[in-house]
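Trainee: Attaching a predicted model along with its sequence, questions to come.
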Amino acid sequence: MTYFNKDIETLPIDKLRKLQNERLQHQVQMIYNTVPFYKQQFDERGLKPSDIRTVHDLHKLPFTKKDALRENYPFGLFTVPVSDTVRLHCSSGTTGKPIVVGYTKKDIDIFSEVIARSLTAAGCQKGMKMQNAYGYGLFTGGLGLHYGAEKLEMTVIPISGGGTEKQIMLLQDFQSEAICCTPSYALTIAEMIEKKGIDLKSLNLKYAVLGAEPWTESVRAEVEAKLGVTATNIYGLSEIIGPGVSQEDFEEKGTGSYVWEDHFYPEIVDKDTGEPVPEGQTGVLVFTTLTKEAMPMMRYWTNDIASLYYDKSAKRTHVKMGPILGRSDEMLIIRGVNLFHTQVEAVLEHSTDFSSNYQLVVKREGTMDSVEVNIEINPELYKGLLKETSLEDVLQHEKIQQAHKMLTKKIKDEIGLSMKVNLASPGIIPRSEGGKLSRILDLRSK
């Protein structure tokens, strides 16, 4: 078994809690003394830093939500002068002012360490070449993975996102063993490799570390088959540190991602009441930083829907989080049924008639919301049918119509919603060009 920091990653739970509590007390005292926003939060509730002695006292504090970061733009939540930071990043938000995060030198060291842990858990080792196809710049992904890979003493190829043909050229010429990118972009690369007829034996890829957007087992299966890799999930968010908050182990795929609890304390709460939910049940993921210097976060409401549980048979003692089902603010409520786009993705698992490239289209008809699914026909099936009939007739082919009928029924049976399923030829639905890919097209405000 390989670890980056075995002493911490296998620390007994009682000792881990002791370490968390000590670090939490220091964080609480620091933010109370240096961040007016947090001091006000404490004072309004009649709380002093001494009232928060253990992680079990965190429920006394309110949640920190994204609005607080926007209202304190740009540096109002910093505990140190900007001159004491060594880096500033911004979130990839598309509306209004961005979310600004700052890092001291110690923060960057922690960031690099949790990424190095994550890459090790993903199967990467010292001396391997890592092709980093996350975006560089204000987004935390590119530089975060870069520094962490260097800490692990990997050879980093900082290609950034996009330029798919060059990505493939370097995969062949540099013989990269690992690639880091979004899962949707991994599929874009895989699709291009398939289109060009490139033999996977000409590549040396072994591992794909994928994150920044929710994905499912069906996507994992497709990426692994088409790139010849072991694919694992890396999770994070700029407000907490960036990628590397949690990571799946390559030998424990599908059993959850380890949260690096010595730095980030997680909670799962009910999205409506904010109350904690039992271990293993889903709710909103909330994080408290335990070691951040420049911009600590107390009970940050991520909006991500997931679950937490301890796996006593696992390699590490740290808690595991289940896959992100979606975001609470992106959850669709259609005719009284809660819907995440990943549920549709899961229905497509093992399908040989359709590709994994799909899009949900949300519309409002009168006073009712409705959702449709746009889905592409499997390229191989599509090409095969073109030999028998014309392009215009493919979608009406008996085999396609039967598959369409079965998919429509499966969606209704497994999700509990009747949805119109619109079939498309390959290449019609938008693909990732390196960044995050939105699977939902909301036309209700148009």
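Mentor: Received the coordinates, thanks.
Trainee: contacts, neighbours, all on C-alpha from now
Mentor: OK.
Trainee: Could you tell me how many residues sit around Ser418?
Mentor: By other C-alpha atoms under 10 Å, 17 other residues sit near Ser418.
Trainee: just Arg335 next, same as before
Mentor: Neighbours of Arg335 (other C-alpha under 10 Å): 12.
Trainee: OK, contacts around it?
Mentor: Going by C-alpha atoms under 8 Å, 6 or more residues apart in numbering, Arg335 touches 368-370.
Trainee: May I see the residues you listed organised as a markdown table, with neighbour count, secondary structure and distance to His404 added?
Mentor: As requested, the contacts of Arg335 are exported to a markdown table (neighbours: other C-alpha atoms under 10 Å; DSSP: H, G, I helix; E, B strand; the rest coil; distance: C-alpha to C-alpha, whole Å):
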| residue | neighbour count | secondary structure | distance to His404 |
| --- | --- | --- | --- |
| Met368 | 9 | strand | 25 |
| Asp369 | 15 | strand | 23 |
| Ser370 | 19 | strand | 19 |
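Trainee: elements contacting the biggest strand by length in the chain?
Mentor: For the chain, the longest strand by residue count, based on DSSP state E, is strand 354-365. Applying 3 or more C-alpha pairs under 8 Å, 6 or more residues apart in numbering; DSSP states H and E, one finds that strand 354-365 contacts helix 341-347, strand 368-377, strand 440-442.
Trainee: Below is an additional structure, to be compared with the one above:
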Amino acid sequence: MIYDVKNETLPREDMEALQLRRLKSLCERVYANVPFYKKKFDEKGVKPQDIKTLKDVSLLPFTVKQDLRDQYPFGMFAVPKDQIVRIHSSSGTTGTATVVGYTKRDIENWGELVARCMMAAGASAADTVHNAYGYGLFTGGLGAHYGAEALGATVVPMSGGSTRRQVTLLKDFAPDVICCTPSYALFLAETGLEMGIDIRELPLRIGIFGAEPWTNEMRADIEKKLGITAIDIYGLSEIMGPGVAIECAAAQDGLHIQEDHFLAETIDPVSGEPVGPGEEGELVFTTLTKEGIPLIRYRTRDLTTLNYTPCKCGRTTVRMRRVTGRSDDMLIIRGVNVFPSQIESILIDTEGLTPHYQLIIERQGNLDTLEVQVEVNEALFSDEIKSLQRVESKVMKNIKEFLGVTAKVKLVEPKSIERSLGKAKRIIDNRHKD
């Protein structure tokens, strides 16, 4: 089923014509209404009327997260404050918070796009959606909520936390769909077993997971432990929130980007030059319809590829490969580039280990060290010490062989790594601490 047949199945020529019209209008709006962009355009020597083809987007300046921080709180808004009906914001834990404003039309569009995503995932108006994304300034909770309502589904606005109660309600309310982070889904399954409730035996059939990178190995683990189809949804607060792209249940082969609202590019993260379809690059978005805080060529730092081949589900929108790493998420250990997702794949492929792990980076003298702490399951934990040592050695060998970096591996007892109610904290980098 397709929620918006007209816009999700447009021929490529018609989609690009629509995008160009909206891009031209966007450039005129931000040049006239956002001093930040007028200055950026002028510094590059580009005017709105210079945009004559979609390829001309490369003439436009990039926007980065620091720009939003520098314009805190409302410097990026393109409409008067009295037209803003909602404000969302990042936590600001790594610096000044980024602030995003929405007009009434922005909120309506957001709900429609998330509804599109939910239908692509296999949900329908007849379903009940258990929404365990956090409500508040974080975009996940309200984004999923409005989307489920636009779809016509019944929403259980659970939010994050109260894990044992969540499991009880999954049993009592019997929802068909759950929305949360992938790591929290595994925590729910684990908690359920402690309570004598096997989520696999409940009516739950679809999980819509986002807000953190996750691997195909983790997907398989979730589907096995919850007995559901696990669907990857993509979004980021600066662009809109959840609903920018999603996998379809028909293929689970790349995430369909809502191209009538977001113009996607991939660039070389170092040079900033465009890369071709199918080549890995940093994902860049231009918001074609946003009124409150439209963004030009926003650098997401997410690494992916773009596939323009129409999908077997009938949608013609470009698909992005699942994001498993970010250019600013990459660790450099003694000159070797390592992504947490690469280590996660090795851990999940190792019998006896769980998906709960942390990477601890220290500096000893002038050298960086990496320690991988990973929980074992109950069966391995109760085994003899020699068995644990063999598993540690095996993981160390695989990390060295496949990633080219030496890591210390420490197996820890079940449930000893702190569970997150939102995004899992995978990396503890102590190199720059006093």
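Mentor: All right, it came through fine. The shown structure was predicted, so the numbers you read here are calculated from the model rather than taken from an experiment.
Trainee: Got a TM-score for the two of them?
Mentor: After superposition, the two chains reach a TM-score (TM-score structural alignment, normalised by the length of the second structure) of 0.97; 432 aligned residues with a C-alpha RMSD of 1.3 Å.
Trainee: And Trp215 of the first structure? What does it align with in the second structure?
Mentor: Aligning on TM-score structural alignment places Trp215 of the first structure opposite Trp214 in the second structure.
Trainee: Neighbours of the residue lying closest to that match once chain neighbours are set aside, how many?
Mentor: Counting by C-alpha to C-alpha, 6 or more residues apart in numbering, Trp214 of the second structure lies nearest to Thr324, which is 5.7 Å off, once chain neighbours are set aside. Thr324 of the second structure sits with 18 neighbouring residues when counted by other C-alpha under 10 Å.
Trainee: corresponding residue for Tyr310 of the first structure in the second structure?
Mentor: Alignment note (TM-score structural alignment): Tyr310 of the first structure maps to Tyr308 of the second structure.
Trainee: For the closest residue to its match other than its chain neighbours, list the residues it contacts.
Mentor: In space, and not counting its chain neighbours, Tyr308 of the second structure is closest to Val318: 4.6 Å by C-alpha to C-alpha, 6+ apart. By C-alpha under 8 Å, 6+ apart, the residues touching Val318 of the second structure are 256-257, 259, 306-310.
Trainee: any idea how far Val318 of the second structure lies from Met15 of the second structure?
Mentor: Distance, Val318 of the second structure to Met15 of the second structure, using C-alpha to C-alpha, to the nearest Å: 10 Å.
Trainee: Give me the common contacts of the two.
Mentor: Contact criterion C-alpha under 8 Å, 6+ apart; residues shared by Val318 of the second structure and Met15: Glu259.
Trainee: Give me the mean distance between the lengthiest helix in the second structure and the first structure.
Mentor: Counting residues, the longest helix in the second structure under DSSP state H turns out to be helix 12-33. Compared with the first structure after fitting, helix 12-33 of the second structure deviates on average by 0.5 Å (mean C-alpha distance after the TM-score superposition for the first structure).
Trainee: Now do the buried residues in that helix.
Mentor: Neighbour counts over helix 12-33 of the second structure (16 or more other C-alpha atoms under 10 Å) mark 15-16, 18-20, 22-27, 29-31, 33 as buried.
Trainee: packing partners for it?
Mentor: Helix 12-33 of the second structure sits against helix 35-44, with contacts defined as 3+ C-alpha pairs under 8 Å, 6+ apart.
Trainee: Identify the residues contacting the helix it packs on?
Mentor: Residues contacting helix 35-44 of the second structure (C-alpha under 8 Å, 6+ apart): 30-32, 47, 59-61, 75-76.
Trainee: Tabulate these (CSV), appending distance to Ile233 of the second structure.
Mentor: As requested, those are exported to CSV (distance: C-alpha to C-alpha, whole Å):
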residue, distance to Ile233 of the second structure
Val30, 29
Tyr31, 32
Ala32, 34
Lys47, 35
Leu59, 30
Leu60, 28
Pro61, 28
Gly75, 29
Met76, 26
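Trainee: burial measure for Thr229 of the second structure, as a count.
Mentor: Considering only other C-alpha under 10 Å, Thr229 of the second structure is surrounded by 20 other residues.
Trainee: Give me the nearest residue to it, chain neighbours excluded.
Mentor: Closest residue to Thr229 of the second structure apart from its sequence neighbours, by C-alpha to C-alpha, 6+ apart: Ile206 at 4.9 Å.
Trainee: ok, now which ones touch that neighbour?
Mentor: Each residue near Ile206 of the second structure by C-alpha under 8 Å, 6+ apart is listed here: 121-123, 176-178, 228-231.
Trainee: one more time with 6 Å
Mentor: Contacts of Ile206 of the second structure were listed using C-alpha atoms under 6 Å, 6 or more residues apart in numbering, and they are 177, 228-229.
Trainee: what about it, distance to Val5 of the second structure?
Mentor: Counting by C-alpha to C-alpha, the gap from Ile206 of the second structure to Val5 of the second structure is 22 Å.
Trainee: Same check on Thr317 of the second structure?
Mentor: 11 Å.
Trainee: which of these two has more neighbours?
Mentor: The neighbour comparison of Thr317 of the second structure against Val5 (other C-alpha under 10 Å) goes to Thr317, with 25 against 12.
Trainee: quick check, that one in a helix?
Mentor: No - using DSSP: H, G, I helix; E, B strand; the rest coil, the secondary structure at Thr317 of the second structure is coil, not a helix.
Trainee: quick one, what contacts it?
Mentor: His256.
Trainee: now do 10 Å
Mentor: By C-alpha atoms under 10 Å, 6 or more residues apart in numbering, the contact list for Thr317 of the second structure reads 7-12, 15, 245, 255-260, 307-311.
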